[in-house]
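[1] this is a predicted model, with the sequence first.
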Amino acid sequence: MGDLKQHSLIKAQERLRDQVGHALRAALIAGQLEPGRVYSAPTLAAELGVSATPVREAMLDLAREGLVEPVRNKGFRVTEVSERDLDQYTELRTLIEVPTIGIVTRIAPRERLEELRPIAEEIVASAREHDLIGYLEADRRFHLTLLGLAGNERLVETVGDLRKRSRLYGLTSLDKAGLLVSSAEEHLELLDLMLSGDAPAAESCMRRHLGHVRSLWADQADQAK
């Protein structure tokens, strides 16, 4: 019985580590954790209402993903992403996601595509309600689930990693400027095109969507200078 209890505790700790990691990633993408700034595990743990251990473990996971870097005896520094980095990540996503959208449009059953409509609507609703964390989570689920219909798990993992690395620090500014809703509505447009079976149009919409997000970030970054 003792071994089973210990196993249960380990699994619970692993789940908490994943939950903390997800919360920290969302905060990074939304700009709540600022690039270049050092954060200590105890401070973050107090804000999240957990112990420092799962926070340290989650931050080590983020460090392996290149999102933060350890600072000896201080904590973790949020890595900065240059515009060149963002351009390259966007280029990679375009090379992968645009043709994959065409494939999914041709092979995915309509009912599987229709299952994504509530998520697309959730993205729009979150943007209108200024719920950035909700927006990011719904956006992640929509894109990765959609790509998953192509049947290539490694592709989904690769895009998921690119999404983490290409976090947009200007998301809060986009929301305040009222530009996030138009980007959110493109998910419904994409879904409708795919349901119509128009693969070339769906690919064009996906390419425009990725470029739109990148250009909006660049415009907001320039205004902030």
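    Received it, and whenever you're ready, just let me know what you need. It should be emphasised that the depicted structure is a prediction, and the values quoted were computed from it without experimental measurement. Residues are numbered from 1 along each chain as shown.

[2] CA only for contacts and neighbour counts going forward, please
    Fine.

[3] run a quick neighbour tally on Ser215.
    By the criterion of other CA atoms under 10 Å, Ser215 has 13 neighbours.

[4] please enumerate the strands of this protein.
    Along the chain, the stretches classed as strands by DSSP state E are 38-39, 68-71, 75-78.

[5] just those: most buried one?
    strand 75-78 (a mean of 20; mean count of other CA atoms under 10 Å).

[6] for that strand, packing partners?
    In this structure, strand 75-78 packs against strand 38-39, strand 68-71, with contacts taken as 3 or more CA pairs under 8 Å, 6 or more residues apart in numbering; DSSP states H and E.

[7] now with 10 Å, please.
    For strand 75-78, the contact count by 3 or more CA pairs under 10 Å, 6 or more residues apart in numbering; DSSP states H and E identifies strand 38-39, helix 41-48, helix 52-64, strand 68-71 as packing neighbours.

[8] for Pro54, find the nearest of the strands of the chain.
    Of all the strands of the chain, strand 75-78 sits nearest to Pro54, with 13.6 Å by CA to CA.

[9] pull the residues that contact the closest one.
    28, 33-43, 56, 59-60, 62-63, 66-71 (CA atoms under 10 Å, 6 or more residues apart in numbering).

[10] for stretch 17-25, same thing?
    Under CA under 10 Å, 6+ apart, the answer for stretch 17-25 is 11-16, 26-28, 30-33, 44-45, 48, 50, 53-62, 67, 133, 136-137, 164-165, 167.

[11] want to compare, so here's the second one:
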Amino acid sequence: MAPQHRPALPVLGGRKPSYRERVADALRAALIAGELRPGEVYSAPGLAARFGVSATPVREAMLDLAKEGLVDTVPNKGFRVTAVSERQLDEYTHIRSLIEIPTTADLAISADPVHLEALRPLAQEIVTSAATGDLISYVEADLRFHLGLLSLAGNTHLVEVVRDVRRRSRLYGLTALAEAGRLEASAKEHLELLDALLARDEEAVREVMTRHLGHVRGLWASKT
């Protein structure tokens, strides 16, 4: 069994999120990482104890996640995490491939090297989280890295589409990879991607992104 972590509530870029939003972000990350399992019912007090916060913001945050279709409310009990089918996972991968591979490849030509280099601490944070088995921090850093990279293309609607797809995904295989000591190698693809972008090697960027998304789909498929 992987160790249980009490994740720190994230503070993402841009405006400072409200406490409710920070709780919701942490819950989403736990859900995406597979630490909150589909079909399981979780109470607000139970989640509050797990995250080290009070029950009220957890309850409010879970209602936000219910509006997004990530959980269903269970009267007098709590919230049930919704399941995601293999077909949905294939569709999510297809959407990400259509958007992220060409957009990221174009950044090899258009992106300011200073802006690319500014993403290196996030890429390193992904590697560090993988090495320590902190899956929720891994998911949070990975999300910020990819959305930050896509934002360099200057299309906010594109970024929001990818954000929504990622919120609906599940990385069931993270725990198994972390336990096997293989997650760190996968995490280093983010550093490899940055190096290819800074080298202005469009074909290498396309290859790394294609390989990376293939690994992500494998994680989505690993439900054991």
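    That came through fine. Small disclaimer: the values here were computed from a predicted structure and weren't measured.

[12] overlay the chains and give the TM-score.
    Put the two chains on top of each other and the TM-score (TM-score structural alignment, normalised by the length of the second structure) is 0.87; 208 aligned residues with a CA RMSD of 1.6 Å.

[13] hang on, the earlier thing: show me which of the contacts of strand 75-78 of the first structure are buried.
    Among those, the ones that count as buried by 16 or more other CA atoms under 10 Å are 28, 33-35, 38-42, 56, 59-60, 62-63, 67-70.

[14] could you check how far the alignment partner in the first structure of Arg87 of the second structure is from Leu33 of the first structure?
    Correspondence of Arg87 of the second structure to the first structure, assessed by TM-score structural alignment: Arg84. Per CA to CA, to the nearest Å, Arg84 of the first structure is found 21 Å from Leu33 of the first structure.

[15] over to Pro42 of the first structure?
    Pro42 of the first structure sits 15 Å away from Leu33 of the first structure, taking CA to CA as the criterion.

[16] and of the helices and strands packed on strand 75-78 of the first structure, who's closest to Gly151 of the first structure?
    Of all those, helix 52-64 comes closest under CA to CA, at 26.4 Å.

[17] what span of the second structure lines up against the closest one?
    Using TM-score structural alignment, helix 52-64 of the first structure pairs with 55-67 in the second structure.

[18] show me the helices in the first structure, by range?
    2-30, 41-48, 52-64, 83-107, 110-114, 117-128, 132-148, 153-165, 171-176, 180-195, 199-224 (DSSP state H).

[19] what's the last one packed up against?
    For helix 199-224 of the first structure, the elements it packs on are helix 83-107, helix 171-176, helix 180-195, judged by 3+ CA pairs under 10 Å, 6+ apart.

[20] tabulate the helices of the first structure (CSV), appending distance to Gly75 of the first structure.
    Shown next, in CSV, are the helices of the first structure (distance: least, CA to CA, whole Å):
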stretch, distance to Gly75 of the first structure
helix 2-30, 14
helix 41-48, 6
helix 52-64, 9
helix 83-107, 24
helix 110-114, 43
helix 117-128, 32
helix 132-148, 24
helix 153-165, 20
helix 171-176, 25
helix 180-195, 33
helix 199-224, 27
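
[21] give me the contacts around stretch 189-196 of the first structure.
    Contacts of stretch 189-196 of the first structure (CA under 10 Å, 6+ apart): 101-102, 104-106, 108-114, 116-117, 120, 146, 186, 188, 197-206, 209.

[22] ok, now stretch 214-224 of the second structure?
    Outside stretch 214-224 of the second structure, the residues touching it (CA under 10 Å, 6+ apart) are 32-34, 37, 84-86, 89-90, 92-94, 97, 169-177, 186, 208-210, 212-213.

[23] equivalent analysis for stretch 40-54 of the first structure, please.
    The contact list for stretch 40-54 of the first structure (CA under 10 Å, 6+ apart) reads 13-21, 23-24, 55-60, 70-71, 73-77.
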